[in-house]
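J.: Mind folding the following:
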Amino acid sequence: METTTLKIEGMTCNGCVSAVKKALERSDGVSSADVALDTGEAHVTYDAARTTPVRLRAAVEDAGYDVAA
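T.: Reported below is the predicted structural model:
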């Protein structure tokens, strides 16, 4: 398992946190996603054989949020 931290932009409430968390957890290969509103970060544990950080970023962006480079 691998881990990555994504800096999420545009989250303003707990509903946003929930939407980002669900988007990440629905991604193939993700075993856990912890999203924090106060830091604007998502800590994701995933199977590198099934997904990549690029795909995780795309899942967040598809949910309507930006990921800082």
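
J.: from here on, contacts and neighbour counts on C-alpha atoms
T.: OK.

J.: in the protein, which spans are helices?
T.: Using DSSP state H, the helices found in the chain span residues 14-25, 53-62.

J.: can you pull the buried residues of the longest one?
T.: For helix 14-25, the buried set under the neighbour-count rule, 16 or more other C-alpha atoms under 10 Å, comprises 16-25.

J.: Before we compare anything, build this one as well:
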Amino acid sequence: MATTEYQVTGMTCGHCEMAIRSEVGQIAGISDIQVSAADGHLTVQTDGDAPADDAAVLSAVDEAGYEARRLS
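T.: Okay, the predicted model is just below:
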């Protein structure tokens, strides 16, 4: 498993977390998603050793209506 962290701006509530989780959850190879509006973090884990596809994650967050940047 590989873990990748992102900073997300614009999240304020549980609905925001759910919207991001729903969009990112559609990406193949993602096995776990943790979203926190309180600290503005998104953490994704992949099935294999390769990290998440940044372009796909950033696009999914954008589709949910937020902006993100990779932290790790």
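
J.: Format the buried residues of helix 14-25 of structure 1 as TSV; extra columns: distance to Met1 of structure 1.
T.: Shown next, in TSV, are these (distance: C-alpha to C-alpha, whole Å):
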residue	distance to Met1 of structure 1
Cys16	26
Val17	23
Ser18	23
Ala19	23
Val20	20
Lys21	18
Lys22	19
Ala23	19
Leu24	15
Glu25	15
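
J.: Map Ser36 of structure 2 onto structure 1.
T.: The alignment partner of Ser36 of structure 2 in structure 1, by TM-score structural alignment, is Ala36.

J.: Which residue is the nearest non-sequential neighbour of Val35 of structure 2?
T.: Leu42 (4.6 Å; C-alpha to C-alpha, 6 or more residues apart in numbering).
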